[in-house]
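Colleague: Sequence below, structure please.
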Amino acid sequence: MCEPKFYQLTNDLLFHIVMQKSEVALKGLVASLLSKKVEEITSVEVLNPIDYSQRISGKRIILDVNARVNKDTLVNIEVQVRRFEAWHLRSLFYAARMAAQSHPGKTYAELPIIRQFSILDYTFEEEDSAFFSEYELQNQKTGKTYTDRFRIAIMDLTQRNLATPDDIASGRLIWADLFKAKSWEELDQLAKKDTLAREVVDIMRTAMKDDGISFAINEREIAEMDALTREKSAERCGLERGLEQGWQQGLARGLEEGIEKGMEKGMEKGTARSREAIRSNMIRAGFTEEQIALALGE
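Modeller: Next up is the predicted model:
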């Protein structure tokens, strides 16, 4: 029997489907990101389930996973494979929005714990690289935590070689391998070594055997490729326009400078010829060299 078409787990729609269909996988990922044991996750609920039978290929559709964990924690998990220059601000916006919309009508003391997780397949910090980084509000002078209820974390899949013992113990490295696997063969090898990986791989394979899901994922991928093509085309057009404008401006400046230099040289030559003519006339009139030099300002 033929294997279903392969898509990496970094495909945002496939990722959302796996998390939505498997509570085991969702619990495993959440526990890993929160640095908890799976048994510490007593409850988990996807708050933004999707109907993948509907058309969801629009490039502006955001397929992050929102979940409530243990009834007191709100988690947002987003996978991003293309560089997003303002990702710091985007992740901050999502975390702040979760906090603002979490418990309308409740007291501040009842606000849930907020955890924003970004799983990126590009280097997030060139100068301060790390596999897994967490950020929270602190006193700038003393380093004292302002509150531990609001935290943003980054998992950089390109920095798996920097995984710490804590990353390995929490299972984050296994998840990175699942996200980075590029074939069913690679996934099957991971599934043989880890029961959670086996659950994820089974859900991925089952999902891809569903014609409706497979079509939706393929359509989503085409939309992403089209969006990337449009962006690249816009960048290329912008570059071409910039080069053309620069060439025209450079040509104009060159002509202007050429004309100015030509005029300067012409005036210099004209002045020189005039002085020679005056000198010749004064010599014929019988003036001395001292008188000529004085007249010409030499």
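
Colleague: When you work out contacts or count neighbours from here on, use the C-alpha atoms and nothing else.
Modeller: Noted.

Colleague: so what's Y7 up against?
Modeller: L14, K182, S183 (C-alpha atoms under 8 Å, 6 or more residues apart in numbering).

Colleague: Second chain to compare with the first, below:
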Amino acid sequence: MDMYGRHTGDGQEPLYESLMNDVLFHMVFTENSLALRGLISSLLDIPESEIEEITVLNPMQYTDAFDAKLTVLDLRVHLNRDRYLNIEMQVRRFPNWTNRSIVYSCRQIVDQSNAEGFEYGQLEPVIHIAIMDHTLFSDHRRFFTRYAIQDREGYPYSDKLQFYVMDLTAVSGASDQEARQGLVEWADAFTAKGWEQVQSIDNPAVKEAVKQMRVIMSTPEQRDAVWARRMAEIDYRSIMSHERKEGRAEGRAEGRAEGRAEGRNEERADIARRLKDLGIPIQDIAQVTGLSEGDILSL
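Modeller: Model prediction:
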């Protein structure tokens, strides 16, 4: 058994974990360049032959004591020395997610401008790619969408800031072109529920990813890091569910004993502490609990 009481699968089929686990996602595409090359080819709709150089800018040492807190774990890539990609597996709904993605992308632009000898003509595009298990805009549900800066007639202002969103829940609406470029196969790989299902996908890059998944889930240190992340996700979802239920109960009991209100404030503070321990951004904790950012910081 592993540190979480799970059978490790040693000597037999390794335990399966979905690529929607962002730690596993990061491991697979950091460690297997063929899988990463194929994924980028599909996401950007470019031939693999045009991918000459891939540099992962944020590799991680998984054998060290791994921080399973729910901080953002994107995969930052410099492609062909002429564009930056931020690829993230996003399975949590963040308040103001679009604003957050803009801030993250603009940081990459600022980082470029801070380089010694920088000139405006040297600015390289930054493409933020989010793979989501939910729909970002309920009134605009699409499987794969590219957002760019342009006017009302579609004339581009600049290509330096772009946002791609893959909605895994909308794969049934994929176009023929999206299927041809391999996006449907990748979506199937991300949402596969077991080894048999993911191994049935006939895509060379996906097969490389699956091969790397097996290696990772057979390596104790890496497997423990993957499970730690999963447990942190479960804790987070449990806290959020509890908070929603308590919020509804509070609404029904509004106006009751003042002592209960005081107890409620203590409970909010406790939830805020637990969310801080999971690495949730302060502004998100404030929105969930109703506490001020100053109060949360002082906990």
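
Colleague: TM-score for these two?
Modeller: Superposed pair, TM-score by TM-score structural alignment, normalised by the length of the first structure: 0.78. Supporting alignment: 246 aligned residues with a C-alpha RMSD of 1.7 Å.

Colleague: V75 of the first structure: which of the contacts of Y7 of the first structure is nearest?
Modeller: Top of the list for closeness to V75 of the first structure, among those and by C-alpha to C-alpha, is L14 at 18.6 Å.

Colleague: Looking at the contacts of Y7 of the first structure, which are in helices?
Modeller: Cross-referencing these against helices under DSSP state H gives L14.

Colleague: In a markdown table, list the contacts of Y7 of the first structure along with neighbour count and distance to E231 of the first structure.
Modeller: Listed next are the contacts of Y7 of the first structure as a markdown table, based on neighbours: other C-alpha atoms under 10 Å; distance: C-alpha to C-alpha, whole Å:
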| residue | neighbour count | distance to E231 of the first structure |
| --- | --- | --- |
| L14 | 24 | 23 |
| K182 | 14 | 25 |
| S183 | 12 | 28 |
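
Colleague: Kindly reformat the contacts of Y7 of the first structure as a markdown table and extend each row with distance to N48 of the first structure.
Modeller: As requested, the contacts of Y7 of the first structure are arranged in a markdown table below (distance: C-alpha to C-alpha, whole Å):
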| residue | distance to N48 of the first structure |
| --- | --- |
| L14 | 15 |
| K182 | 28 |
| S183 | 29 |
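
Colleague: and which of the contacts of Y7 of the first structure is nearest E268 of the first structure?
Modeller: K182 (73.0 Å).

Colleague: And that closest one, how far from F6 of the first structure?
Modeller: As judged by C-alpha to C-alpha, to the nearest Å, K182 of the first structure and F6 of the first structure stand 8 Å apart.

Colleague: again, but for T107 of the first structure
Modeller: The value you get for T107 of the first structure to F6 of the first structure, if C-alpha to C-alpha is used, is 47 Å.

Colleague: Of those two, which one has the most company?
Modeller: It is F6, of T107 of the first structure and F6, that has more neighbours when counted by other C-alpha atoms under 10 Å, with 13 against 8.

Colleague: so who does that one touch?
Modeller: S183, W184, M208.

Colleague: aligned partner of the last one in the second structure?
Modeller: Read that as M208 of the first structure. Here M208 of the first structure is matched to M217 in the second structure, going by TM-score structural alignment.

Colleague: okay but its match is in contact with P14, surely?
Modeller: Yes: counting by C-alpha atoms under 8 Å, P14 is a contact partner of M217 of the second structure at 6.0 Å.
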